[in-house]
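S.K.: With the input below, show me the fold.
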Amino acid sequence: MKIGHLFLSVLFVLIPYQFSQLAVAQSAKDKKPLVVFVTGDHEYSGEETLPIIAAEIEKNYGMKTIFLKASPDHNSEKNIPGLEALKDADLAVFYLRWRQLPADQLALIDEYLKKGKPVMGFRTTTHAFNFPKGDASEKWNAFGEFALNSPPGWGGAAKHTHYGHNSSTDVTIIPEQAKNPILTGVTGPFHARSWLYRVLPDYPVKESTWLLMGKSVNPDKEAIENPVAWTGTNSFGGKIFMTTLGHPEDFRLEPFQRLVINAIHWELGMKVPKNWTGKMDIQVPYREAK
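M.R.: Sure, this is the predicted structure:
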């Protein structure tokens, strides 16, 4: 075979390969990150507030979402269908309260966590599970600690509590974190309807980064200031963002909305948007816990 013919033969082999590689690279670049929301709480209507957040990040920020909720309703503690979606998730967002999920569903959450993928949590997710003492799944009661650097469940030795339903919270930005990307466009101070959760003195776990502090307004007992939002790395090596805010009226606040959108971007390793697409209309009522 002549050298010219050999060169053309090699060229014809290489060109399709190069185009194929470029197509794969472009496909990876164009792939939208998948955010899976997992909800089930008796009190704060997470299954109504977070779908609005999900719709916003799909419409304006180039993400895909899957939304999961307790079945048949928010008070159903033992079933959240569809957790298989976590197998493909790039970010899992949890808003849970005192669930008792079956072992096969817990295994899907466990599989996700063990991959070291990012995790986000709201308010009562500090006490996401509530299995009886001695139950085979009792270790999941400490989900807040091992997944989100928060206290390991309600009360107990951590003294995780709050300052009464008639109180609320003044929120300020921790000065050292003013330039943190997650706080881009988050103007403070602002007033949140959530009654302040006590997580100090032992939580958030060491080496977490505190972003926002809360001061209780009209507390029902002696109160101290507590962090209400933090980031860090959990016990599986995954990035975390946790906020103890999350009352439905908090979601009406533009600073809180921006915090959540920014945190989702940060968790996914995406650049936090400087341009805000506008305040969302989130009008969801609070309901008393059962």
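
S.K.: From now on I want contacts and neighbour counts done on CA atoms only, so please keep to that.
M.R.: OK.

S.K.: Centre of the chain to stretch 195-212, how far?
M.R.: Chain-centre distance of stretch 195-212: 16 Å, with C-alpha atoms, centre = their mean, to the nearest Å.

S.K.: Before we compare anything, build this one as well:
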Amino acid sequence: MNTRIQVISRAFALIVICSVLFSVHAFSQAKKTSKSGKPLVVFVTGDHEYSGEETLPIIAAELEKNYGMRTIVLKAYPDHNSEKNIPGLEALKDADLAVFYLRWRQLPKEQLALIEEYLKKGKPVMGFRTSTHAFNFPKDHESVKWNAFGEFALNSPPGWGGKAAHTHYGHNSTTDVTIIPEQAKNPLLTGVAPAFHVSSWLYRVLPDYPVKGSTWLLMGKSVNPDKAAIDNPVAWTGTNSFGGKVFMTTLGHPEDFRQEGFQRLVINAIHWGVGKKIPDTWKGKMDIQVPYREPK
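M.R.: Next up is the predicted model:
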């Protein structure tokens, strides 16, 4: 029995050591980036369903190769189903843009403090899909306020369901996306097709979200919904409760990333987020072949 306990203890210690080493490496990379003069984009990933930790590194590599940026991709550890550890969040101290793709995490307070420190600086944020419900703490937990991350950071509904009636129109549905006519000349939509189709089932955010003062960019129409459906905005900009500029999209199914219109939107939004001129032309479509997985 003692031998078994020793083995378990050693395995746990190894996990802790690996987590610390990962954090040190990410922080070191951020310091190097801050001296390079190139903007640093930090991607924070951890979702059970949409493979954000696989799609976003491809975006990150493209930013480094073709758009003069530096990137760090942080991932839930030891895998995407780990809800309580995203090592390396110290990198946010030097980030010019934080990009979140999270779903129902329960991070420790010291990691949440690093995210909060970033937000309180009023620095720009970007979010994908399930980041509307990035955290899922029990009602009596000391960190329960983070369940409303979507609202206070991304101008979206404050978590899944609830009074906001934040829901979707069924896993067998898809979405037709169109540019809102009044935003046709918005630089963020440079090169984005006026209409395209995505695999994401449409999220309902209306009537109360995006928060007042947000600028709606794209509208989604549910195809083959499982209930009576209304059109909903699927991408918007604005200013969050900390004074930071926001780009949020409820799209983000891995098959969405295969669509050139969506790829262009993401590249544009990241340029906008770091304060760089949005490219009039871009380096071309990326090959993103990442599978969807059913959440556990």
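
S.K.: K239 of the first structure matches what in the second structure?
M.R.: Residue correspondence to the second structure (TM-score structural alignment): K239 of the first structure is matched to K245.

S.K.: repeat for L86 of the first structure
M.R.: In the second structure, L86 of the first structure lands on L92 (TM-score structural alignment).

S.K.: Verify the stated contact: its match with L114.
M.R.: Yes - counting by C-alpha atoms under 8 Å, L114 is a contact partner of L92 of the second structure at 7.1 Å.

S.K.: quick one, strands of the stretch 151-296 of the second structure?
M.R.: 167-168, 174-179, 195-198, 203-204, 215-223, 232-239, 245-249 (DSSP state E, counting those that start in this stretch).

S.K.: For E62 of the second structure, find the nearest of these.
M.R.: Smallest distance to E62 of the second structure across the strands of the stretch 151-296 of the second structure (C-alpha to C-alpha): 19.3 Å, for strand 245-249.

S.K.: what's the closest one packed up against?
M.R.: strand 125-128, helix 149-154, strand 232-239, helix 260-274 (3 or more C-alpha pairs under 8 Å, 6 or more residues apart in numbering; DSSP states H and E).

S.K.: among those, which is nearest E294 of the second structure?
M.R.: That would be, of those and by C-alpha to C-alpha, strand 125-128, which comes in at 17.5 Å.

S.K.: which part of the first structure lines up with that closest one?
M.R.: Using TM-score structural alignment, strand 125-128 of the second structure pairs with 119-122 in the first structure.

S.K.: The closest residue to N130 of the first structure other than its chain neighbours and T209 of the first structure, how far apart?
M.R.: If the residues on either side of it in the chain are set aside, N130 of the first structure comes closest to W98, at 4.6 Å by C-alpha to C-alpha, 6 or more residues apart in numbering. According to C-alpha to C-alpha, to the nearest Å, W98 of the first structure and T209 of the first structure sit 26 Å apart.

S.K.: Who has more neighbours out of those two?
M.R.: W98 (22 against 16; other C-alpha atoms under 10 Å).

S.K.: Need the counterpart of the more buried one in the second structure.
M.R.: So W98 of the first structure corresponds to W104, using TM-score structural alignment.

S.K.: now A147 of the first structure
M.R.: With TM-score structural alignment as the criterion, A147 of the first structure matches A153.

S.K.: Tally up the residues packed near that match, please.
M.R.: A153 of the second structure, neighbours per other C-alpha under 10 Å, totals 28.

S.K.: List the contacts of it.
M.R.: Counting by C-alpha atoms under 8 Å, 6 or more residues apart in numbering, A153 of the second structure makes contact with L119, V125, N240, S241, F242, V246.

S.K.: In the second structure, spot the helix with the most residues.
M.R.: helix 2-34 (DSSP state H).

S.K.: what comes up buried for that one?
M.R.: S19, F22, S23, V24, H25, A26, F27, Q29, A30, K31, T33, S34 (16 or more other C-alpha atoms under 10 Å).

S.K.: Over to stretch 181-188 of the second structure?
M.R.: A184, P187, L188.

S.K.: And the contacts of the match of strand 125-128 of the second structure?
M.R.: Here stretch 119-122 of the first structure makes contact (C-alpha under 8 Å, 6+ apart) with 91-96, 113, 147-148, 238-246, 264, 267.

S.K.: now stretch 222-238 of the second structure
M.R.: Under the criterion C-alpha under 8 Å, 6+ apart, residues 155, 169-170, 172-177, 201-206, 210, 213-221, 245-251 lie in contact with stretch 222-238 of the second structure.

S.K.: Stretch 194-207 of the second structure maps to which residues in the first structure?
M.R.: Stretch 194-207 of the second structure lines up with residues 188-201 of the first structure when matched by TM-score structural alignment.

S.K.: tell me how far the ends of that stretch are from each other?
M.R.: Start-to-end, stretch 188-201 of the first structure (C-alpha to C-alpha) is 24 Å.

S.K.: what's the answer for stretch 85-98 of the second structure, then?
M.R.: Counting by C-alpha to C-alpha, the terminal residues of stretch 85-98 of the second structure are separated by 17 Å.

S.K.: Of the buried residues of stretch 181-188 of the second structure, which is the nearest to K38 of the second structure?
M.R.: Nearest to K38 of the second structure among those is L188, at 20.6 Å by C-alpha to C-alpha.

S.K.: Hmm, the closest one is touching W272, no?
M.R.: Yes - L188 of the second structure lies in contact with W272 (C-alpha under 8 Å); the separation is 7.1 Å.

S.K.: what touches both of the two?
M.R.: I278.

S.K.: ok, now how distant is L91 of the first structure from K115 of the first structure?
M.R.: From L91 of the first structure to K115 of the first structure the distance is 11 Å (C-alpha to C-alpha).

S.K.: again, but for H162 of the first structure
M.R.: Distance from H162 of the first structure to K115 of the first structure, by C-alpha to C-alpha: 33 Å.

S.K.: the more surrounded of these two?
M.R.: Using other C-alpha under 10 Å as the criterion, H162 of the first structure and K115 rank with H162 on top: 20 against 12.

S.K.: what does the more buried one align to in the second structure?
M.R.: H162 of the first structure maps onto H168 in the second structure, by TM-score structural alignment.
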